[in-house]
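Engineer: Sequence unavailable; structure follows:
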């Protein structure tokens, strides 16, 4: 039996972070959970312990550098050296840019971008003395191809890619034994669409195809085990997004401008003053644990051929080249139509 590793997961109380934490727990690892919501953290601890792992919940707002730094020190005090650090935590505002306040935009940026910066800083502070460790950034296809109504979130995801590339090159320069990689996610069925701040007239939804968060969790675990690659791609929508961006960016802009509003909303009318988790957690009180899944189980996929291909990219390099050409042609034909 392998020695349990110490894994820190931010945003671990719900959604992708919750699924990631559970996946590492099932491997028998020691999982440190960072998030704001106490009920969500308690639920995650129970799931990890049932799966066979050990868990430590540390209520943390990743937008606060000092809180993240203290959490990292506590993790090592309890479980020993941090082997893997996973940055997942984020928040967002669904609204046209003109309807987002400066305070809201700042908050999204502090959590969804600076939270990754602070997490990476804390991880490196503990990993560099040992010259060992892995950092995995949970990214998004929207970090390569932005869409309407999510300007703050898209900006943060773009920033994460640039920041991570810079850090990676510095580690390579130093011949470091520390690795950093990004897992670019497709649309996922997480609770965010129920608690994100929204000024849309109808209920927010992920743009199909939608995948279950367990797909994301398996991808993150694989990336943590094989971190030498710059990034991993998950899901059909991710591949189509990147292909469209490279082949026909101007045409894709027009397409998204025409379809991007409706595709991110269901037919259900919602109150624009509904509670949200931008400034305060919605899973802090007893009985408010949201778990990993959102409201779209019936429409979500539990498998991803793209993840399999991403994991076997080297052996499929020739076939992938031919497939990319076919995918590009399909995207161009669809957009032209």
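Structural biologist: Looks like it came in fine. Predicted model, so just to flag it, every value in this text is computed and none were measured. Numbers count the residues shown, from 1 in each chain.
Engineer: Could you use CA atoms for every contact and neighbour count after this?
Structural biologist: Fine.
Engineer: Can you name the residues that contact residue 248?
Structural biologist: residue 332 (Cα atoms under 8 Å, 6 or more residues apart in numbering).
Engineer: Tell me the spacing between it and residue 77.
Structural biologist: From residue 248 across to residue 77, the span is 51 Å (Cα to Cα, to the nearest Å).
Engineer: can you check residue 297 too?
Structural biologist: Per Cα to Cα, residue 297 is found 39 Å from residue 77.
Engineer: this is the other structure I want to compare:
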């Protein structure tokens, strides 16, 4: 990863900020995109403290001309883009029947079309060179929608469909440009403090929570390896497999637990700001307010990224079992009495 030019969208906070930290440790040249200039400058400082180098563009990913301009300036002033990570997102916590059309459109434009525009901008430069890597940041919700996040779930489903189509096309064209989708679990990020919400209580990640660094490690691995897809944690695996075989059952489970499971017991303050239309001012963090609940390791991710070790240990275990059985079969019976 040393000296590779890596573009990260949504890099001002949350997962995007953690991704910048992760790649900085490996010597990459970061190009950060988001709307919040102050928070982008904060990310740049943190990258430099880690010994890396970073530049930024203030970009609203909902506008393709802004994305293309930032990509063009990166190619001209910094160097050829090696890796493009589509991470920017937005959401609204709200029952579907209270959503407004402009809110649904905005979430779709940022969370889905933002990845489309980013991918288009990256391919414009990668395809003629016949090299490069694009990482799409997905979610368990790309496979299984949940209550109160219809716009976000729909957008992530859209990203999944676009990814399937594009990957098939690249394989057909025998292109050396690679694309991977990384499906995230619930994460302790800043989005729960500033996503627009109509819930009576403060939003929270649903289910088992992981730190954003877990996602960042998975995304860095995806950028280095030609994997089709990475499921970052066991809750993601459960959602994908469960929805494949028992979607109706999940409908009922989520109807029962999915509303309260996305809220804390703390009422929402009247002063709460949201970032649907404009960024929340200030310099923000990679972490949200759930550090006390969040896990910093994912056993499933370790097994996925060390699959050769897992296969070897499994084969050794099977071999030991076979040897034990063979030994017992070949051993002469022990007499039960002395003549």
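Structural biologist: Perfect, thanks for sending it. In this text the structure is predicted, and so the values were computed from the model without any measurement.
Engineer: Mind checking the TM-score on these two?
Structural biologist: Overlay of the two chains. TM-score (TM-score structural alignment, normalised by the length of structure 1): 0.90; 314 aligned residues with a Cα RMSD of 1.6 Å.
Engineer: Between residue 297 and residue 77 of structure 1, point out the one with more neighbours.
Structural biologist: Counted by other Cα atoms under 10 Å, residue 297 of structure 1 and residue 77 do not tie: residue 297 has more neighbours, with 14 against 11.
Engineer: Can you show me the strands along structure 1?
Structural biologist: Listed from the start of the chain, structure 1 has strands (DSSP state E) covering 6-10, 30-35, 54-59, 84-87, 93-94, 133-140, 178-185, 187-188, 197-198, 202-204, 210-211, 231-233, 265-269, 300-301.
Engineer: between those, which gets nearest to residue 104 of structure 1?
Structural biologist: Nearest to residue 104 of structure 1 among the strands of structure 1 is strand 93-94 (7.5 Å), distances taken as Cα to Cα.
Engineer: Number of residues surrounding residue 283 of structure 1?
Structural biologist: By other Cα under 10 Å, 24 other residues sit near residue 283 of structure 1.
Engineer: Can you report how many residues lie near the residue nearest to it when sequence neighbours are not counted?
Structural biologist: Leaving aside its sequence neighbours, residue 283 of structure 1 sits nearest to residue 37 (Cα to Cα, 6 or more residues apart in numbering; 4.7 Å). Residue 37 of structure 1 is flanked by 26 other residues according to other Cα under 10 Å.
Engineer: What of residue 325 of structure 1?
Structural biologist: By the other Cα under 10 Å criterion, the neighbourhood of residue 325 of structure 1 contains 12 residues.
Engineer: Same question for residue 73 of structure 1.
Structural biologist: The tally of other residues near residue 73 of structure 1 (other Cα under 10 Å) stands at 17.
Engineer: To which residue of structure 2 is it aligned?
Structural biologist: Aligned by TM-score structural alignment, residue 73 of structure 1 pairs with residue 72 of structure 2.
Engineer: quick one: that match from residue 65 of structure 2, how far?
Structural biologist: Residue 72 of structure 2 sits 10 Å away from residue 65 of structure 2, going by Cα to Cα.
Engineer: ditto for residue 229 of structure 2
Structural biologist: In this view, residue 229 of structure 2 and residue 65 of structure 2 are 29 Å apart by Cα to Cα.
Engineer: all helices for the stretch 101-250 of structure 2, in order.
Structural biologist: 101-107, 114-129, 150-172, 191-194, 212-224, 234-245, 247-257 (DSSP state H, counting those that start in this stretch).
Engineer: Output the contacting helices and strands for the fourth one.
Structural biologist: For helix 191-194 of structure 2, the packing partners by 3 or more Cα pairs under 8 Å, 6 or more residues apart in numbering; DSSP states H and E come out as strand 201-203.
Engineer: Repeat that for the first one.
Structural biologist: Packed against helix 101-107 of structure 2 by the contact rule (3+ Cα pairs under 8 Å, 6+ apart) you find helix 150-172.
Engineer: and the helix it packs on, how far out from the chain's middle?
Structural biologist: With Cα atoms, centre = their mean, to the nearest Å as the basis, helix 150-172 of structure 2 stands 14 Å off its chain's centre.
Engineer: go on, stretch 289-296 of structure 1?
Structural biologist: Per Cα atoms, centre = their mean, the centroid offset for stretch 289-296 of structure 1 relative to its chain is 15 Å.
Engineer: Stretch 181-197 of structure 2 too?
Structural biologist: On Cα atoms, centre = their mean, the centre of stretch 181-197 of structure 2 falls 9 Å from the chain's centre.
Engineer: ok so, going back, right, so the strands of structure 1: which one is the most enclosed?
Structural biologist: Comparing those by mean neighbour count (mean count of other Cα atoms under 10 Å), strand 30-35 comes out on top with a mean of 28.
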